[in-house]
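>>> Sequence and predicted structure below; questions after.
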Amino acid sequence: MKEKRVKDSKTIMSIMVTPDKSNNHGTMHGGEIMRLMDETAYVVAKKHCRCDVSIVTARVDELEFYRPIHIEDVVTVTGELVFVGKSSMEVYVLVEVDHLSCGDKGDKVALSAYFTMVAKDKEGNRYEVPRLVLMNKEEEEKYQLGNQRYLKYKEKKKTNV
């Protein structure tokens, strides 16, 4: 099975927030933001696999909102792999916002989360994904933390059955 680097699947997507994605307070719906994050995580996972498999979202955790996103803001979503198991892939998704209309130059981080994506073949069975090649200490540290989360959730799943 071929190995892939983190940068091979890293994905950056941007949109302008329009009224149809917003509530009556002029801020982007949380569900719209989460949909965009899920799409980004899907693209990262699909680029990592590079084959005809289905990718499903198995878990979203540590979703944390830091600031509102308003109409006419530009939202940039970045996704990158931090951990790969046998068929699962953990994708860190970061949402940044540019308040272009008010010239805000402060902190741009709006929210972040970890998405666990699982590859499945045409019959719905788990599909083994390429291993992740770690190129530097930062990637190794992220991978170790991802592995710890993976083991914690695996243990939790055993006790909840």
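Done, it's in.

>>> Please count neighbours and contacts with C-alpha atoms only from this point.
OK.

>>> Helices of the chain, residue ranges please.
For the chain, applying DSSP state H gives helices covering 30-49, 137-160.

>>> Pasting the second one now:
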Amino acid sequence: MKEKKVNESRSVTSVHVMPNDTNNHGTFFGGKLMMYVDNIGAVAATRHARQLVVTASIDSVDFLYPINTGSSVCLEAIVTWTHHTSMEVFVKIITEDLKTGERKLCTTSFLTFVAIGEDGKAVPVPKVIPESEEEKMLYNSAEKRYLHRRDRRLETRNFASKLTLNKPWER
């Protein structure tokens, strides 16, 4: 399978933040932003794999700066690293005050997607070739994040095995 440059997966979209997108503080709903993050991440992963993909995990969505009503949000996603069938996707979110032109990095996120074949089973994905300094930095630190995710997933499975599936209304 031929390797692909990180830039081949690059996906970008912009959203104008309207009043119905915000909470009572006049800032973008975190959950709505997460929907956009997952969506643009899936586009980047699909571009890289040229297969259907599913979201396997979202490491975090780190809100660094509020996104206000009337501003725009630019989301940029790239595949930073791959394993056998999984892809790490980095999403960078920049807010822009449309009146002043001031731009700020407001959110970052790492997601993992798995490529799925026609039979619904995971399929191999191409390796990535980082080129820019930012791509190389993300690539070189990705395996550490992968191992952390793997350990966290095992902890989550262990934790979940101890939980009951009672119907809350029967307690």
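Now that the structure is in, tell me what you want to look at. In this text the structure is predicted, and so the values were computed from the model without any measurement.

>>> Got a TM-score for the two of them?
Here the superposed chains carry a TM-score of 0.87, computed using TM-score structural alignment, normalised by the length of the first structure; 157 aligned residues with a C-alpha RMSD of 1.9 Å.

>>> re the thing from before, make a markdown table out of the helices of the first structure and add distance to Leu111 of the first structure.
Shown next, in a markdown table, are the helices of the first structure (distance: least, C-alpha to C-alpha, whole Å):
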| stretch | distance to Leu111 of the first structure |
| --- | --- |
| helix 30-49 | 9 |
| helix 137-160 | 18 |
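
>>> now these in JSON lines, with distance to Ile71 of the first structure and mean neighbour count?
Formatted as JSON lines, the helices of the first structure follow (distance: least, C-alpha to C-alpha, whole Å; neighbours: other C-alpha atoms under 10 Å):
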{"stretch": "helix 30-49", "distance to Ile71 of the first structure": "13", "mean neighbour count": "21"}
{"stretch": "helix 137-160", "distance to Ile71 of the first structure": "33", "mean neighbour count": "13"}
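
>>> Which among the ones you listed is found nearest to Val84 of the first structure?
Closest to Val84 of the first structure of the helices of the first structure is helix 137-160 (C-alpha to C-alpha; 8.1 Å).

>>> since we're on Glu68 of the first structure, how many residues are nearby?
Check again: residue 68 of the first structure is Pro, not Glu. Residues lying near Pro68 of the first structure (other C-alpha atoms under 10 Å) number 14.

>>> and what of the one 3 residues further on?
Neighbour count of Ile71 of the first structure, defined by other C-alpha under 10 Å: 19.

>>> how near is the aligned partner of it in the second structure to Lys92 of the second structure?
Under the alignment (TM-score structural alignment), Ile71 of the first structure pairs with Thr69 in the second structure. Per C-alpha to C-alpha, to the nearest Å, Thr69 of the second structure is found 19 Å from Lys92 of the second structure.

>>> what sits against the most centrally placed residue in the second structure?
Central residue of the second structure (C-alpha atoms, centre = their mean): Leu111, 3.7 Å from the mean position. Going by C-alpha atoms under 8 Å, 6 or more residues apart in numbering, Leu111 of the second structure touches Asp38, Gly41, Thr55, Ala56, Ser57, Ile58, Asp59, Ser60, Glu88, Val89, Phe90, Val91.
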